[in-house]
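>>> When you get a sec, could you give me coordinates for this:
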Amino acid sequence: MKNAVLLIVALLFLLQAGCTKSIRYSEEEIKSFPPNIQENIRKGAVNLGMTQEQVRYTWGSPDSIKILESFDGKAREEWIYSTTGTMGVVGSRLLLFFDGKLIYIKY
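The predicted model follows:
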């Protein structure tokens, strides 16, 4: 009985640890950003106009990056963040950047 209780406690601890949001930045790293951007990063909120660096601090590195063809010399990138579950990929978020700034978000 005692071993069963210890096993259940250990499993609950592991499950809880897996749900903890990882911190991708330190306060020192984001202190040069405007206060509203710092708050968005803390909340995990991505908004239009954010830079690629700010998005990485907020959501981490994307699962894939596609460099899009440029007709005017300005950089265009498509970032995809995939959400996985027990059955594999269950959703994705697509972000488009133009010249280093976020211009489009699709959930």
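>>> going forward, measure contacts and count neighbours with C-alpha atoms only.
OK.
>>> Please spell out which residues along stretch 24-43 are buried.
30, 37, 38, 40, 41, 42 (16 or more other Cα atoms under 10 Å).
>>> Of all residues in this structure, which one is nearest the centre?
residue 59 (1.5 Å; Cα atoms, centre = their mean).
>>> I'd say that residue and residue 44 touch.
Yes - between residue 59 and residue 44 there is a contact under Cα atoms under 8 Å: 6.5 Å.
>>> The longest helix along the chain packs against which elements?
Across the chain, the longest stretch assigned as helix under DSSP state H is helix 2-19. For helix 2-19, there is no helix or strand it packs on, judged by 3 or more Cα pairs under 8 Å, 6 or more residues apart in numbering; DSSP states H and E.
>>> Next, the second sequence, to be compared with the first:
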Amino acid sequence: MRKSMSALCIMTSALCFSVLGCIDSVRYSPDEIKGFSVAIQENIKRGEIVPGMTQQQIRYAWGSPAVVNVLKPSDDGKYREEWIYTKMGLLKTQLIFVDGKLTHIISNEP
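Sure thing, here's the model as predicted:
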């Protein structure tokens, strides 16, 4: 009896973890994104990013990055940052921002 209860608890926990791990949480309210263009609002809602988006827009679309690195300024003195997002510890996407705007997306995702 104890073994079957223990096995049931483990299976239930694993099922909850797998289901909840697949749910995307909303990272914004409609009021927070209403000032953006319709195209940017749609990108955020779909969880898509495009060059030119601001850091705040990226956070609304993808959430907070796993790592943030401050890079040396560009040749013309502009502030640069690198954000790194990871999935399952293997897949990595690097985002490069210049003066707060996304300029480069570097990914090893298929």
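>>> TM-score them against each other, please.
Once superposed, the chains reach a TM-score of 0.82 (TM-score structural alignment, normalised by the length of structure 1), with 103 aligned residues with a Cα RMSD of 2.2 Å.
>>> residue in structure 2 matching residue 32 of structure 1?
Using TM-score structural alignment, the partner of residue 32 of structure 1 in structure 2 is residue 35.
>>> And that match, how far from residue 58 of structure 2?
15 Å (Cα to Cα, to the nearest Å).
>>> Could you do residue 41 of structure 2 as well?
11 Å.
>>> Now do the shared contacts for these two.
Common neighbours of residue 41 of structure 2 and residue 58, counting by Cα atoms under 8 Å, 6 or more residues apart in numbering, are absent.
>>> all strands in structure 2, in order from the N-terminus.
All strands of structure 2, identified by DSSP state E, fall at 67-71, 80-87, 91-98, 101-107.
>>> Of the ones you listed, give the one that comes closest to residue 53 of structure 2.
Smallest distance to residue 53 of structure 2 across the strands of structure 2 (Cα to Cα): 5.4 Å, for strand 101-107.
>>> so how much does stretch 9-17 of structure 1 differ from structure 2 once superposed?
Superposed on structure 2, stretch 9-17 of structure 1 shows a mean distance of 4.2 Å to its aligned residues (mean Cα distance after the TM-score superposition for structure 1).
>>> All set now, cheers.
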